[in-house]
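Asker: Sequence first, then the predicted structure, then my questions.
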Amino acid sequence: MIGELAHRALLLELRCFPKPGLVSHIDSGSHQDMDAACFEASAAAIRPFLSALACAGHEGADMPALRVIGMAAERAMMAATGGVNTHRGAIFGLGLLCAAAGVATERGPAHLGDVVAARWGDAIRGGPVPPRSHGTTALRRYGIGGAREQAAKGFPLLYAHGLPAWREGCRLGGGDDEAARLHCFFALMAVLPDTTLLHRGGMEGLLFAQGQARRFLDAGGVGRPGWRQDARAMHRLFVERSLSGGGCADMLAMTLFVAMVEDLPRGAASIAATDMMIDTVGSGG
């Protein structure tokens, strides 16, 4: 069940338009080397490993054991996509949350972020650093810790901004689940030090993206007329600048997963509302 929910969260993130600059079921955004079919193949390939991470968490695995599973998931992703990195960040962050959910099956309901920080936080901080990752480059060049820092602390931005924005989006969107997801996405983009944005646009690109997201939210987010047109215009701006917030997309999927697991009544309603969309062609934007 945990692997299934994680897989659904990845599809819900993908089939959400417009996320400025990002791949969706509508277009490929700022990306020339990937599309929705590529992401769907990747999500299907890593699904068994997300389940394996949940089982490993349930069995009390340490971080090196989780890392072995994560590396196997990356190899499966690369094989499915022809060498394109679609979900490396999600394998790390969502994978840790799956492992934490596996722990929670033994102990009962839990704050998954707290489980990650308590059980694996020190090992995440002290673990091996990939020499060529966007996160490593951002830490070296800008002093920004990225996904590793968020994970070691128990994903504080997810809980402080992602989940509240998703709940607010559910209210503002009036039952439009895609609107709720987009509201959550913009709230995360406004605050997340996204290393993909830093890689593509430097500090100027990151600050531009965060400013655009804050402007969208300050104007009322998805609770005002014309918000979709505004979001589409922002999407075009990001494509012109070749900007893409991959870390924000990963965090959106992680927020949706946490909502399904921790906020069960509302999360279950969200799953029910989107089952048909996942099985067919998406919400249409």
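Answerer: Okay, I see it. Fair warning: this is a prediction, and the values are worked out from it, not measured in the lab. Residues are numbered from 1 along each chain as shown.
Asker: from here on, contacts and neighbour counts on C-alpha atoms
Answerer: OK.
Asker: Contacts for stretch 176-188, please.
Answerer: The contact list for stretch 176-188, computed with C-alpha atoms under 8 Å, 6 or more residues apart in numbering, reads 13, 16-19, 157-158, 161-173, 213-214, 216-217, 221-222, 248-249, 251-252, 270, 273-274, 283, 285.
Asker: how about 7 Å then?
Answerer: Residues external to stretch 176-188 that are found in contact with it (C-alpha atoms under 7 Å, 6 or more residues apart in numbering): 16, 161-162, 165-166, 169-170, 173, 213, 221-222, 248, 252, 270.
Asker: also this one, for the comparison:
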Amino acid sequence: MDEETILGALATLASAWELQTGPKPGLVDPFSSGAHDDMDYVTFLVSLCALSPYWGLQARTGLEGTPPERAMERLRPVGLEMERAMARATCGVNTHKGLIFALSLLLFGAGAELHRSGRVDPPNAAERAAAAASGRIRAEFEALSRLGLSAAKTHGEILFLRHGVTGIRGEAASGFPSVIGHGLPALRNALKAKAPLREASLHAFFAIAAVCEDSNVISRGGFDFWKGTHLPRMKDLSRIRPPYPSEFIRDLHELDAEYTSLRISPGGAADLLSCTLFLHWAQLVNTRRLS
């Protein structure tokens, strides 16, 4: 099995395990469809199956030694085809658009690391991902700042102009700090404590949700809810370490019901959990063992 196949398979596994992780507040998981009327567990399964053949192509860009400044020329066309495949599979439902962007960059970064050193170091992979995207992302934000609200076409662009929120694009341009500095350490510490993978992943989710700029939450619940309610609650939950008692899981089901009733869904944190799981497993890939 070659590196491209392995990295692509790990990307699919990471997105599948994020879906399995729960209960997550307002999100699709095995327990509920959360705040979503247009998608459910099966919708996500169909979507991730449709995306699976493409992830390895994004890794190939890094594995072939493509310079970061040229990477987007190859990543973007594949990413757009992935969005079309997702739309075909889900009848137009957006299940993974944010993940396609973020994980494609990290697949490039992981592939570039394997090309350079024969192994994946998560911080270095994230830095390479940022190098591929940061110039374009910063230029887009600068142009948007000059043009103002009249030029904003998406919820994310409006949030940037009104509140300075950069969301997943800012996360990528900065080297995925929520993943490297919070998600991965939380996941590793929980696994070292012998927590089951599902609970370790849930712990990583809360660690990410406590710090990331989740444009999904802000768009649905408002900036003040995100800043004053969501972040403190996620921080409190992140302080509780697995293995979890049954009372804590019961409380999470109640929180899921609350977020569902408010129609709030922290999808940005869910995407970054997938990125965390991918890097956690990708660091185990060693080309010296494959050759």
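Answerer: Nice, I can see it. Keep in mind that this is a model prediction, so the values were computed, not measured.
Asker: which one among the contacts of stretch 176-188 of structure 1 gets closest to residue 240 of structure 1?
Answerer: Using C-alpha to C-alpha, residue 213 comes nearest to residue 240 of structure 1 of the contacts of stretch 176-188 of structure 1, at 16.6 Å.
Asker: Give me the aligned partner of the closest one over in structure 2.
Answerer: Structural correspondence for residue 213 of structure 1 with respect to structure 2 (TM-score structural alignment): residue 234.
Asker: count of neighbours near its match?
Answerer: 18 (other C-alpha atoms under 10 Å).
Asker: List the contacts of it.
Answerer: Per C-alpha under 7 Å, 6+ apart, neighbours of residue 234 of structure 2: 206, 209, 210.
Asker: cool, residue 83 of structure 2 as well?
Answerer: residue 97.
Asker: measure residue 233 of structure 2 to residue 57 of structure 2 for me?
Answerer: As for residue 233 of structure 2, its distance to residue 57 of structure 2 is 38 Å (criterion: C-alpha to C-alpha, to the nearest Å).
Asker: Among the two, which residue is more densely surrounded?
Answerer: Neighbour comparison, residue 233 of structure 2 and residue 57: the larger count goes to residue 57, with 21 against 14 (by other C-alpha under 10 Å).
Asker: which residue lines up with the more buried one in structure 1?
Answerer: Aligned partner of residue 57 of structure 2 by TM-score structural alignment: residue 52.
Asker: what comes into contact with the strand or helix carrying that match?
Answerer: For residue 52 of structure 1, the host element (DSSP states H and E) is helix 36-58. Helix 36-58 of structure 1 is contacted by residues 2-3, 7, 10, 23-25, 66, 69, 73, 76-77, 80-81, 86, 95, 98-103, 105-106 when judged by C-alpha under 7 Å, 6+ apart.
Asker: The equivalent of residue 196 of structure 1 over in structure 2: what's it in contact with?
Answerer: Under the alignment (TM-score structural alignment), residue 196 of structure 1 pairs with residue 216 of structure 2. By C-alpha under 7 Å, 6+ apart, the contact set of residue 216 of structure 2 is 265, 266, 267, 268.
Asker: if you set the cut-off to 10 Å instead, what comes out?
Answerer: 155, 156, 167, 222, 226, 264, 265, 266, 267, 268, 269 (C-alpha atoms under 10 Å, 6 or more residues apart in numbering).
Asker: Quick check, the fourth one in contact with residue 262.
Answerer: Read it as residue 222 of structure 2. No - Residue 222 of structure 2 lies out of contact with residue 262 (C-alpha atoms under 10 Å); the separation is 11.2 Å.
Asker: out of everything not next to it in sequence, what's closest to the counterpart of residue 22 of structure 1 in structure 2?
Answerer: Matched to structure 2 by TM-score structural alignment, residue 22 of structure 1 sits across from residue 27. Nearest residue to residue 27 of structure 2 in three dimensions, chain neighbours excluded: residue 34, at 4.4 Å (C-alpha to C-alpha, 6 or more residues apart in numbering).
Asker: so how many other residues sit close to the one you found?
Answerer: 25.
Asker: Is it correct that it falls within a helix?
Answerer: No - counting by DSSP: H, G, I helix; E, B strand; the rest coil, residue 34 of structure 2 is not part of a helix but coil.
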